[in-house]
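> dropping a prediction and its sequence here:
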Amino acid sequence: MEQHNTATPNHVSSPDASPASPAIIPRAEHGVSRANISKSALKVLYRLREAGFRACLVGGGVRDLLLGREPKDFDVATDAHPEQVRQLFRNCRLIGRRFRLAHVQFGREIIEVATFRAPHEVLNGDDDEEFNGDALVEDGRIIRDNVYGTIEQDAWRRDFTINALYYDIEDFSVVDYAGGMADLKAGVLRLIGDPEVRFREDPVRMLRAVRFAGKLGFRLDIACEQAIPRMAGLLEEVAPARLFDEAIKLFHSGYGLQTFEMLRRHDLFRFLFPATEEALSHEEQGFPITFVANALKSTDARIQEGKGVNPAFLYAVMLWEPVRRLADRLMENGELPWLVALQQAGTAVLADQCAHIAIPKRISLPMREIWEMQPRLEQRRGARALRLMTHPRFRAAYDFYCLRAQSGEALEEGCNWWTRIQEVDEAEQRHMAGMDRPGGGGGGGGRRKRRRRPRRSDGNPAEPQ
């Protein structure tokens, strides 16, 4: 077996610079074990190797294994071209135009196989447009990226040093060109190359930086941290449909609260949810609005407990403050009922938000139902209240209502009532709804509740979360 170089690499400031010899960490000196790698990923790695190609596990899978975490997925990098990968696997399909990939499917599991990428070259000396084979860059932004190269070139094309670690199936070593092992041990998230150049290539890397830092508990490298506020405006040029997917990744990672706080700290959140950021910048009756933070804390707990979460609930939370504030203004100016005001406010806020993050109807319709059920949850008398519990969106709307109570609205009594009525038998439910008394079945409780500062059990105002 070939003896690998064990020299320690120096950090290189640019992916186009000549890389130093990689650090090769032999199997005995790292914690990546085949026992913790998906059997499907191993099949792909072994078959590529047997066909004469170099095959490595790369990216988040290697990073997480080295950190002792369970990887979410396993990605493979190889010198085989996508068409060659497809010839090796009948269960393979090629996807992507901007970035050609092979997906090898084993039941529900998909192993993503990418060909080693090479740097771009300037076309005719024009700094604003580059082309090399099947690559195209305009104004520093990668438009198409199918230039194939070596593992060394591929390493320097990756975004963060900790994602540029390769587990080589040939000898089970970890190959490190960019100093990722040192950054992994130090808890530092460092971009490979000039942060401004890398962020201009793909502005979503700023969101990835915050997501990884929040998820891993890492700190941003100072150069990356300083570049983000200067480059944050580039997010306005990213397709709204792509930002929809990125927002789900940001807040459904199990570390959504930390990510949310980092997004605001680094001036990124306002480019995703501008109306929400504007609403969160205000205080009401002397205390900060904590609804989003409380909801993310609850969502994180559900994810960490292995429970399901719904993107519609997340987006309903994110846009509630703008919807609520606009509905209040519509009620004051037009004397509209609260439900009608909520409907009009929801339509307007969603239209504005979709200019930044595209929200498909399969998400926006449940969002609106959650919002519009809030006034109905304040009506706790008669058959109508009992029927409400059969609504398919009742549980989400109830959770939403109780989060509002937790975050400062005077809804504790209603939250407790709805909690209890779900726990008792049918006879007690009818009693609670006033249906076993003469004249029972009437309405009630439809007034708009005013927000107030929450109280601690000792009677003093609660500290903002």
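In hand now; what should we look at?
> going by C-alpha atoms from here, please, whenever you check contacts or count neighbours.
Will do.
> which ones are touching R86?
Applying Cα atoms under 8 Å, 6 or more residues apart in numbering to R86 gives the contacts 92-94, 102.
> in the host helix or strand of it, what's buried?
Taking DSSP states H and E as the definition, one finds R86 inside helix 82-88. In terms of neighbour count (16 or more other Cα atoms under 10 Å), helix 82-88 has its buried residues at 82, 85-86.
> following element in sequence after that helix, please.
strand 92-95.
> C-terminal to that next one, what's the next element?
strand 101-106.
> what's that next one in contact with?
40, 44, 82, 85-86, 89, 91-95, 110-115.
> just give me the longest helix of the protein.
In the chain, ranked by residue count with DSSP state H as the criterion, the top helix is helix 311-334.
> what is it packed up against?
helix 274-280, helix 291-304, helix 338-353, helix 361-372, helix 394-406 (3 or more Cα pairs under 8 Å, 6 or more residues apart in numbering; DSSP states H and E).
> list the buried residues of the fourth one.
So the one you mean is helix 361-372. Result for helix 361-372 [16+ other Cα under 10 Å]: buried residues 363-364, 366-372.
> what angle separates it from helix 311-334?
Put simply, helix 361-372 runs at 50 degrees to helix 311-334, going by axes from the mean of the first three to the mean of the last three Cα atoms, to 10 degrees.
> what's the angle between helix 361-372 and helix 338-353?
On the basis of the same axes, to 10 degrees, helix 361-372 is oriented at 150 degrees to helix 338-353.
> same question, the second one
Here helix 291-304 runs at 80 degrees with respect to helix 338-353, directions being taken by the same axes, to 10 degrees.
> buried stuff in helix 291-304?
Of the residues in helix 291-304, 291-300, 303 count as buried by neighbour count, 16+ other Cα under 10 Å.
> next one: the first one
The neighbour-count check on helix 274-280 (16+ other Cα under 10 Å) flags 274-277, 279-280 as buried.
> next structured bit after it?
strand 283-284.
> can you give me the offset of the helix or strand just after that next one from its chain's centre?
Counting by DSSP H and E, the element after strand 283-284 in chain order, helix or strand, is strand 287-288. Put simply, strand 287-288 sits 26 Å off its chain's centre (Cα atoms, centre = their mean, to the nearest Å).
> with stretch 259-276 instead?
On Cα atoms, centre = their mean, the centre of stretch 259-276 falls 13 Å from the chain's centre.
> now the buried residues of helix 361-372 as JSON lines including distance to Y315?
Shown next, in JSON lines, are these (distance: Cα to Cα, whole Å):
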{"residue": "I363", "distance to Y315": "8"}
{"residue": "S364", "distance to Y315": "8"}
{"residue": "P366", "distance to Y315": "10"}
{"residue": "M367", "distance to Y315": "7"}
{"residue": "R368", "distance to Y315": "10"}
{"residue": "E369", "distance to Y315": "12"}
{"residue": "I370", "distance to Y315": "11"}
{"residue": "W371", "distance to Y315": "11"}
{"residue": "E372", "distance to Y315": "14"}
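> A further structure is provided below for comparison with the first:
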Amino acid sequence: MERGDARKMQPDYSPANPILRVIPRDQHNVSRRDISPNALRVLYRLRDAGFGAYLVGGAVRDLLVGGHPKDFDIATDATPEQVKQLFRNCRLIGRRFRLAHVVFGREILEVATFRANVDDGSGDRETHEGGRLLRDNVFGTIEDDAIRRDFTANALYYAIEDFSVRDYTGGFEDVQNRLMRLIGDPETRYREDPVRMLRAVRLAAKLDFEIEAATAAPIPQLAPLLAEAAPARLFEECLKMFLSGHAVQSFLGLERYGLLPALLPETAAALKSNRSGALRRMLLEGLRGTDQRVANDEPVSPAFLFALLLWPAYCRALMALQAGGMHAVEAERRAADRVTVHQLSTIALPRRFSLPMQEIWLLQSRFSQRQRKRVFRLLAHPRFRAAFDFLSLRLAASPEHAEDVAFWRDVQDQPGDVLAAQLDAQPEPAGEIDGEPRKRRRRRRGPATAAE
């Protein structure tokens, strides 16, 4: 049976028709052994105080597919204020979604009150005229809460009193069949929160799920709605998408569903115009390396990640500026600034990452230099190692960098005095006199704005 046909024999689940199915303990693999002890503590205390309390969402979904969740979210009929009264280590956060955070050292457990879709006037909800939810603090029942969640796979509840899984939307079967399916009308749900399109791609990549046909269909048309999302939120979504070990599949998903031009517009344009495909090969090779580092529990810098993701855009901008007659060094700086500023309108890349990203780019042209002072100066640069790794990555796009990579790999292993002697013994590059670059006559050109 095809994944898309897997639910033909199931009940007619819909937001207007939530149907409770209780999956008993002997029919699922969720075990308390795999749940955070602190999460169990919160669940039991809420239950003992007379409230309903369930492990919910991604933790249940991931446990069902044999994963190891990092976060354990809890849903309850207790209000945030009631949760706070039960836990001294609790703080209330959020305006758009008011939540309780119960803090156990470095572990923070998110406790959310059941929310409803329909506001009877007693709650706190604000909707943008385009359908996007700005604030949603209307409390309801567990049935209400289930049908307002985004995907059926995220609307599963683990009950601590009998260790069952409770399903109101058909999510249990969708998890078994590895399908990402939106609850409700897909276009309406995407308009409520455009970031759901990215979440669909990210979760499908992470879990090796297919996005169900009706859920996928509106994405290419609605992709421009991402412009309405907060740039800071898109930055966080990018980190989840590319630094969680499934960057390659996430990128392929962005391409497949037409989201790349909305998220990384100048990169998408550069990849489209690069007929050889060299830039795309390099980008995918870099993302494979990122996934491998995550798998090895090695750190990955967001600066390096965005240097990779925006490199095609930088190359395209640089070529355009140089074609307009701008000097190479000035063109490099202008291209780096231009790409960064343009991308900031979509993704809020903090300066602590954008500045190192630009340094990685600007150091690339210095790897062709062999003069002693410049070699030692580059080796001492705080961004040298990241820039060298980036140069090595460029071999995936073109073998022309092989000589530079070999040279700089070798000099890193040389003692300082040996390297100095080796560099002094090199013949002077053509066009240089006494080790100093020959002064070039300034080329007259128009104002810088003419090359913009």
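It's in. In this text the structure is predicted, and so the values were computed from the model without any measurement.
> TM-score them against each other, please.
Overlay of the two chains. TM-score (TM-score structural alignment, normalised by the length of the second structure): 0.89; 424 aligned residues with a Cα RMSD of 2.2 Å.
> now render the helices and strands packed on helix 311-334 of the first structure as JSON lines, adding distance to S33 of the first structure.
What follows is those, written out as JSON lines (distance: least, Cα to Cα, whole Å):
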{"stretch": "helix 274-280", "distance to S33 of the first structure": "44"}
{"stretch": "helix 291-304", "distance to S33 of the first structure": "24"}
{"stretch": "helix 338-353", "distance to S33 of the first structure": "45"}
{"stretch": "helix 361-372", "distance to S33 of the first structure": "40"}
{"stretch": "helix 394-406", "distance to S33 of the first structure": "41"}
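> out of these, which comes closest to M181 of the first structure?
Nearest to M181 of the first structure among these is helix 291-304; the distance by Cα to Cα comes to 27.0 Å.
> what number of residues are in the vicinity of the equivalent of E228 of the second structure over in the first structure?
In the first structure, the residue matched to E228 of the second structure (TM-score structural alignment) is E237. Close neighbours of E237 of the first structure, defined as other Cα atoms under 10 Å, add up to 9.
> same question for V147 of the first structure.
Neighbour count of V147 of the first structure, defined by other Cα under 10 Å: 19.
> thinking again about what came up before, report the buried members of the contacts of strand 101-106 of the first structure.
Neighbour counting by 16+ other Cα under 10 Å classes 40, 44, 82, 85-86, 89, 92, 94, 110-115 among those as buried.
> closest one of those residues to V340 of the first structure?
The closest of these to V340 of the first structure turns out to be I110 (Cα to Cα; 45.7 Å).
> which position in the second structure pairs with that closest one?
In the second structure, I110 of the first structure lands on I108 (TM-score structural alignment).
> you'd agree that match is in a strand?
Yes. Applying DSSP: H, G, I helix; E, B strand; the rest coil, one finds I108 of the second structure inside a strand.
> not counting sequence-adjacent ones, nearest residue to it?
Excluding the flanking residues, the one nearest I108 of the second structure by Cα to Cα, 6 or more residues apart in numbering is V102, at 5.8 Å.
> hang on, the earlier thing: G149 of the first structure: which of the helices and strands packed on helix 311-334 of the first structure is closest?
Ranking these by proximity to G149 of the first structure (Cα to Cα) places helix 291-304 first, at 38.9 Å.
> tell me, the closest one lands on which residues of the second structure?
Matched against the second structure by TM-score structural alignment, helix 291-304 of the first structure falls on residues 282-295.
> also stretch 254-268 of the first structure?
Using TM-score structural alignment, stretch 254-268 of the first structure corresponds to residues 245-259 of the second structure.
> contacts for that stretch?
So stretch 245-259 of the second structure is in contact with 198, 201-202, 205-206, 216, 219-220, 223, 241-242, 260, 284, 287-288, 290-292, 294-295, going by Cα under 8 Å, 6+ apart.
> thinking again about what came up before, from the buried residues of helix 361-372 of the first structure, which is closest to Q153 of the first structure?
Distance to Q153 of the first structure, by Cα to Cα, is smallest for I363 among those, at 40.4 Å.
> distance check, that closest one against G214 of the first structure.
To G214 of the first structure, I363 of the first structure is 25 Å away according to Cα to Cα, to the nearest Å.
> any idea how far stretch 245-255 of the second structure is from the chain center?
Worked out by Cα atoms, centre = their mean, stretch 245-255 of the second structure lies 10 Å from the chain centre.
> next one: stretch 24-39 of the second structure
Averaging C-alpha positions (Cα atoms, centre = their mean) puts stretch 24-39 of the second structure 28 Å from its chain's average.
> now do the same for A209 of the first structure: its match in the second structure.
A209 of the first structure maps onto A200 in the second structure, by TM-score structural alignment.
> also G382 of the first structure?
By TM-score structural alignment, G382 of the first structure lines up with R372.
> burial measure for that match, as a count.
With other Cα under 10 Å as criterion, R372 of the second structure counts 16.
> and it, what does it touch?
Applying Cα under 8 Å, 6+ apart, we find R372 of the second structure in contact with 420, 423-424.
> then L184 of the first structure?
L184 of the first structure neighbours (Cα under 8 Å, 6+ apart): 63, 67, 162.
> looking at those residues, which is nearest E196 of the first structure?
Among the contacts of L184 of the first structure, and counting by Cα to Cα, the member closest to E196 of the first structure is I162, at 18.7 Å.
> which one in the second structure is aligned with that closest one?
Aligned against the second structure by TM-score structural alignment, I162 of the first structure finds its counterpart in A153.
> hang on, its match packs against Y168?
No. Between A153 of the second structure and Y168 there is no contact under Cα atoms under 8 Å: 10.6 Å.
> the more surrounded of the two?
A count of neighbours by other Cα under 10 Å puts A153 above the other of A153 of the second structure and Y168, at 29 against 25.
> tell me how many other residues crowd the nearest residue to the more buried one once chain neighbours are set aside.
Computed as Cα to Cα, 6+ apart, the closest residue to A153 of the second structure that is not its neighbour in sequence is G171, at 4.5 Å. Using other Cα under 10 Å, G171 of the second structure has 25 other residues around it.
> with A406 of the second structure instead?
If you count neighbours by other Cα under 10 Å, A406 of the second structure ends up with 11.
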